[in-house]
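Chemist: predicted coordinates and the sequence they were generated for:
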Amino acid sequence: MGFFAFLLLGLIAGVIAKALLPGRNGAGWLLTLVLGVLGAVLGGWLGGVLLGVGLGDFFEIRTWLLAIAGAVIVFLIYGAATGGRRRRR
């Protein structure tokens, strides 16, 4: 998978993970991209360690499931680290 495909995967996985989690967080699109990419990396690593499978091609379902699961974990860690604080505008 190429660099830009991985960024797109991370962004979409981050948006899906953000939508799956209850409540609101103050992450904008750039932070969602960063957390989603970190989640995709984490999901791929955990999939390799725990399940013996890693990230595959862009259109494989296991790639998306691992990336979304990793992004959910990263968003939960981010929420715990920031205390669930929201930005006020």
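Modeler: Happy to help now that I have it.
Chemist: CA only for contacts and neighbour counts going forward, please
Modeler: Fine.
Chemist: where along this structure do the helices fall?
Modeler: In the chain, helices defined by DSSP state H lie at 3-20, 29-46, 61-82, listed in chain order.
Chemist: structure B:
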Amino acid sequence: MSIISAIVVGFIVGLIARAIMPGTQSMGMIMTTVLGIVGSVVASYGGAALGLYAAGTPVGWIASVIGAIVVLFVYGLATKKR
């Protein structure tokens, strides 16, 4: 059941991050979900490294969205067409 909730939360976080980030991102539904899940993981490890969260503690929605925006920014840099 936790995998299904991670997928649903990842999709919602990915949608919010894509709505906040300026520009157009041509990503499908699966990539949006992966973006949200990876953003949550980045926020979890980043918060633990900065001492904001204890290891293994679930992060909040805002931290997940910020992590997804960071991942989306890096993804945009990596796939930038010249």
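Modeler: Cool, the structure landed. None of these values were measured; they are calculated from a predicted model.
Chemist: got a TM-score for the two of them?
Modeler: Once superposed, chain against chain, the TM-score is 0.85 (TM-score structural alignment, normalised by the length of structure 2); 80 aligned residues with a Cα RMSD of 2.0 Å.
Chemist: now the residue positioned nearest the centre of structure 1: closest residue in space, sequence neighbours ignored.
Modeler: By Cα atoms, centre = their mean, the mean C-alpha position of structure 1 lies nearest to residue 71, the distance being 2.2 Å. Distances taken as Cα to Cα, 6 or more residues apart in numbering place residue 39 nearest to residue 71 of structure 1, at 3.7 Å, with adjacent residues excluded.
Chemist: show me what contacts that neighbour?
Modeler: 10, 13-14, 67-74 (Cα atoms under 8 Å, 6 or more residues apart in numbering).
Chemist: ok, now residue 17 of structure 2?
Modeler: Residue 17 of structure 2 touches 36, 65-66, 68-69, 72, counting by Cα under 8 Å, 6+ apart.
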